[in-house]
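Asks: kindly generate the corresponding structure for this input.
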Amino acid sequence: MLYLDNADVQRVLEPRRMTDRLERTYRRFAQGGGVTPPRLDVQLPGPGPDQGYQLGLAVGADAGTNDQRPYAALRVKSDRVERESGPRGLRKRKWAGQPGRYLGLVLLFDPRDGRLLCVMQDGWLQRMRVGCDSALGVRLLARPDAEILAILGSGGMAESHVLAIRHERPLRQIRVFSPTPAHCADFATRMRNETGIETLACASPEEAARGADLLCSCTNSAEPVVDVSLLAKGMHITAIGGGLTNEAVALVDYALRFGTATAPLGFDDWKHDEESMVYSNAPTRLAFGGTAQFAHFTEGVERTLVECGSHTMRRDAEQITFSQRGNIHGIQFAAAAGEVYEAALRAGAGMEWSKPADGFLQDIRN
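Replies: Next up is the predicted model:
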């Protein structure tokens, strides 16, 4: 059994290969080649009204093909979560153990014999599976000549978007806005040095979005941040933190959802569009618990990956388009962790666990 820490994952993960893997897995899942429930969030409130605990679970299994082995995955994330008010609205703050530390693990299993193949830290994997999700949306929906990327936010998710999207379009310029100017400037310098692409720190979201072909909202906002002032004809949008206002949603011509979670057996008419299902001993969903959905579209605007086929969904250069994964986190982690595991085996990365022997196998029936 293999153990991979974030440094191992970062060393072997190739964004373009990850985007390819996600696309193949999503298309197979849409044809019945996998199974996943929505993400499950288990919440405990308190002690204050804007504080609490959340155990996040994502589980899924990819059936594989003759050329690609099957995998099942369980991602576990343990967070103390707080909601803070700032100059630009509400923000979510997460930690485990102490502020600035986090706990998340992915367990990868072989469905053919039930063995635990790998345990990996989820930090870098988490960032890149989201960045590559957005890159897949760019691949399928952005204009072929898209060359200016605007990013709202300057944290880890913003970085993963740059690293993934640059492989899908020939970026000439990146523009970033963050409400913390020093952090924004540092991010711009790092991305410029790492990618060789001109990267500008902007003083406002409007400045970042003006003239952009691609707009990615990567903030930790608990409220929508993409409004109509940021949109322009021909733009492609993604949002993984800070969604779209209702007015902005109304301007989207074409939206793509990569998939919808599997219905439980015996509940054929069951449908759950939101990102997660929440279980709590509080009377309602705790407000800090995560985004229910980044944008709600009317029927006919949002299409599925099956409807998209193998070609772009964009019909003309002026359409405003949007893409999002949907609530298929589990199948995504099976694909992403499987890709990293195979890359680690090729590179000889990670640490083999000799104890416990046989990857936690035991002789007492569970």
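
Asks: C-alpha only now, for contacts and for neighbours.
Replies: Fine.

Asks: count the neighbours of Ala261 for me.
Replies: Here the number of neighbours of Ala261 (other Cα atoms under 10 Å) works out to 25.

Asks: ditto for Gln98
Replies: Gln98 has 9 neighbours, counted by other Cα under 10 Å.

Asks: repeat that for Ile197.
Replies: Other residues close to Ile197 by other Cα under 10 Å number 17.

Asks: residues touching it, list them.
Replies: By Cα atoms under 8 Å, 6 or more residues apart in numbering, the contact list for Ile197 reads Leu171, Arg172, Gln173, Ile174, Met191.

Asks: the residue positioned nearest the centre of the chain and Pro356, how far apart?
Replies: With distances taken as Cα atoms, centre = their mean, Val130 lies nearest the centre of the chain, 2.6 Å away. Val130 sits at a distance of 32 Å from Pro356 (criterion: Cα to Cα, to the nearest Å).

Asks: among the contacts of Ile197, which are in strands?
Replies: For the contacts of Ile197, the ones inside strands are Gln173, Ile174, with DSSP state E as the criterion.

Asks: just the buried members of the contacts of Ile197?
Replies: Neighbour-count burial (16 or more other Cα atoms under 10 Å) is assigned, among these, to Leu171, Gln173, Ile174, Met191.

Asks: ok, the residue lying closest to Asp213 once chain neighbours are set aside - contacts?
Replies: Excluding the flanking residues, the one nearest Asp213 by Cα to Cα, 6 or more residues apart in numbering is Met235, at 4.8 Å. Shown in contact with Met235 (Cα under 8 Å, 6+ apart): Ala142, Arg143, Ala212, Asp213, Leu214, Leu215, Glu318, Gln319, Ile320, Thr321.

Asks: give me the neighbour count for the last one.
Replies: The reference is to Thr321. The local packing of Thr321 (other Cα under 10 Å) involves 27 other residues.

Asks: hmm, it is touching Lys233, no?
Replies: No. Applying Cα atoms under 8 Å, one finds Thr321 not in contact with Lys233, separated by 9.2 Å.

Asks: quick check, Ile237 in contact with Gln324.
Replies: No. Using Cα under 8 Å as the test, Ile237 is too far from Gln324 to be in contact (9.2 Å).

Asks: and Cys102, how many neighbours?
Replies: Heads up, residue 102 is Tyr, not Cys. With other Cα under 10 Å as criterion, Tyr102 counts 16.

Asks: cool, and Gly234?
Replies: When neighbours are defined as other Cα under 10 Å, Gly234 has 20 of them.

Asks: so who does it touch?
Replies: Arg143, Asp213, Ala317, Glu318, Gln319, Ile320, Thr321.

Asks: please generate a structure for the following sequence too, so the two can be compared:
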Amino acid sequence: MSDTLFLTSEDVSGLASPEEYVEAVREGYRQRGEGAPAEPRTKLPNAEPPGMLTGYSAILPETGAMGGYMYASGFGAKDAWFVTPVFDAESGEPIALLDGASMNPFKTGATGAVGTDALAREDADTLGIVGSGSQARGQLRAIAAVRDLDTVRVYSPTKASRESFAAEMNEQLDASVAAVASSAAAIDDAGIVVTATTASDPVFDGEMLADGAHVTAMGQYHPEKRELDATTIERSTYVPDLRERVSQDAGSFIAAVEAGVVSEDHVHAELGEVVAGAAPGRETDEEVTVFDSGGTAIETVAAAHMLYEKAREEGLGSEISFAPASEALTGK
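Replies: Here you go, the predicted structure:
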């Protein structure tokens, strides 16, 4: 039998700081850049009741962990459940099982911050955000850990939502956070732009991006939906989290290819290759960079293993037991 630590959403919530998430995720992507295996998500749709079963996995050999997400969304309850198994990369034994929903905005935000740190100008201190939900909050908190932000402007279609976001983040950050009335106002002269929406169509005009801007797009991973227009992709040094994912569900890039403004060769490098130093990141102050963050098991495993280690140190969680197949199948 193998004793496995089970961590509830309450155990995980508040267990680690944005800085700790960023460092864990950066290390995971460095290992990916040096050859660690990772696969893009697989999605199994269900017609009635409408829903989706999704999963993805990765192995981080130097961390000593492997695993990923499996989550169900929609179906009869019209909700989502995130299950995160973590295995020991040496023995293969399960070491942790997490209720993964609480860490989602933090590990996804950390991924955006790693992309920002690798690709944005070092002096970028103005951030424009399109979106005001939990993922936008996660992105802002994490990016504030890698850049000294002075001004943050947020836009979302619902005035009350963007104003609530600005009020909350003003209390948490040193930067001045203001709600604005349009996406154009949010991205105006911004050195960093984040899109964290459920939009199916582009949320700003790429011609309006300042020279030298960095864009992290993380709200869409569907071949027919896109947050960024073809102009943004055409102008950019384009970096995805996984190269294999691009033709599968990077809708903004797919649309730009279909429009004929770029080819598949426009993919500059994976984020891990830039983090590991195997490919250059930003090379000039004037270039526009894009990090297309659709979500991978790299950040999931990295963050989950970090939380597992912190939980053990703090005595959190409860133990459950798994029987190895050799025992379960033979009864010995």
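
Asks: superposed, what's their TM-score?
Replies: TM-score of the superposed chains, computed with TM-score structural alignment, normalised by the length of structure 2, equals 0.85; 310 aligned residues with a Cα RMSD of 2.4 Å.

Asks: before we move on, back to that, between which two of the contacts of Met235 of structure 1 is the distance greatest?
Replies: Comparing all pairs in these by Cα to Cα, the longest separation belongs to Leu215 and Glu318, at 14.8 Å.

Asks: more crowded one of those two?
Replies: Neighbours were counted for Leu215 of structure 1 and for Glu318 using other Cα under 10 Å; Leu215 has more, 26 against 13.

Asks: in structure 1, what range does the longest helix seen in structure 2 match?
Replies: What stands out as the longest helix in structure 2, according to DSSP state H, is helix 297-314. Aligning helix 297-314 of structure 2 against structure 1 (TM-score structural alignment) gives residues 330-347.

Asks: for stretch 130-143 of structure 2, same thing?
Replies: Matched against structure 1 by TM-score structural alignment, stretch 130-143 of structure 2 falls on residues 152-165.

Asks: can you map out the strands along the stretch 1-150 of structure 2?
Replies: Per DSSP state E, counting those that start in this stretch, the stretch 1-150 of structure 2 carries strands over the ranges 2-7, 42-46, 51-60, 65-74, 79-88, 94-99, 126-130.

Asks: show me what the residue nearest to the centre of structure 1 lines up with in structure 2.
Replies: Aligned by TM-score structural alignment, Val130 of structure 1 pairs with Thr108 of structure 2.

Asks: tell me the contacts of that match?
Replies: Listed by Cα under 8 Å, 6+ apart, the contact partners of Thr108 of structure 2 are Gln135, Gly138, Gln139, Gly295, Glu299.

Asks: the same query, at a cut-off of 10 Å, please.
Replies: 21-22, 25, 114, 135-136, 138-139, 142, 218, 293-296, 299-300, 303 (Cα atoms under 10 Å, 6 or more residues apart in numbering).

Asks: out of those, name the ones that lie in helices.
Replies: Residues of these located in helices (DSSP H): Tyr21, Val22, Val25, Val114, Gln135, Ala136, Gly138, Gln139, Ala142, Glu299, Thr300, Ala303.

Asks: weed out the non-buried ones from those residues.
Replies: Buried, going by 16+ other Cα under 10 Å: Tyr21, Val22, Val25, Val114, Gln135, Ala136, Gly138, Gln139, Ala142, Glu299, Thr300, Ala303, out of these.

Asks: quick one: the third one from Leu242 of structure 2, how far?
Replies: When you say that, I think you mean Val25 of structure 2. For Val25 of structure 2, the distance to Leu242 of structure 2 - Cα to Cα - is 14 Å.

Asks: go on, the fourth one?
Replies: In this structure, Val114 of structure 2 lies at 14 Å from Leu242 of structure 2, with Cα to Cα as the measure.

Asks: contact partners for Arg11 of structure 1?
Replies: For Arg11 of structure 1, the contact set (Cα under 10 Å, 6+ apart) comprises Trp124, Val340, Ala343, Ala344, Ala347, Ala349.

Asks: no, scratch that, I was asking about Gly281 of structure 2
Replies: Gly281 of structure 2 neighbours (Cα under 10 Å, 6+ apart): 115, 117-120, 237-239, 268-271, 273-275, 289.

Asks: residue in structure 1 matching it?
Replies: Aligned against structure 1 by TM-score structural alignment, Gly281 of structure 2 finds its counterpart in Met313.

Asks: same question for Tyr56 of structure 2.
Replies: In structure 1, the residue matched to Tyr56 of structure 2 (TM-score structural alignment) is Ala58.

Asks: its match against His329, yeah?
Replies: Yes. Ala58 of structure 1 is in contact with His329 according to Cα atoms under 10 Å; the separation is 5.9 Å.

Asks: higher neighbour count, these two?
Replies: Counted by other Cα under 10 Å, Ala58 of structure 1 and His329 do not tie: His329 has more neighbours, with 28 against 25.

Asks: how close does that one sit to Ala344 of structure 1?
Replies: 22 Å.

Asks: what does Val81 of structure 1 give?
Replies: Separation of Val81 of structure 1 from Ala344 of structure 1 (Cα to Cα) stands at 32 Å.

Asks: Met18 of structure 1 now?
Replies: Met18 of structure 1 sits 13 Å away from Ala344 of structure 1, going by Cα to Cα.

Asks: okay, stretch 159-170 of structure 2 sits on what stretch of structure 1?
Replies: Using TM-score structural alignment, stretch 159-170 of structure 2 pairs with 181-192 in structure 1.

Asks: map Thr219 of structure 1 across to structure 2 for me.
Replies: In structure 2, the residue equivalent to Thr219 of structure 1 is Thr197, according to TM-score structural alignment.

Asks: need the contact list for that match.
Replies: By Cα under 10 Å, 6+ apart, the contact set of Thr197 of structure 2 is 129-133, 135-136, 156, 203, 217-220, 226-227.

Asks: kindly recompute the last result at 6 Å.
Replies: Gly131, Gly219 (Cα atoms under 6 Å, 6 or more residues apart in numbering).

Asks: so it, which state does it fall into?
Replies: Look at Thr197 of structure 2: counting by DSSP: H, G, I helix; E, B strand; the rest coil, its state is coil.

Asks: thinking again about what came up before, which of the contacts of Gly281 of structure 2 sits closest to Leu173 of structure 2?
Replies: Distances from Leu173 of structure 2 to the contacts of Gly281 of structure 2, taken by Cα to Cα, are shortest for Asp117, at 18.1 Å.
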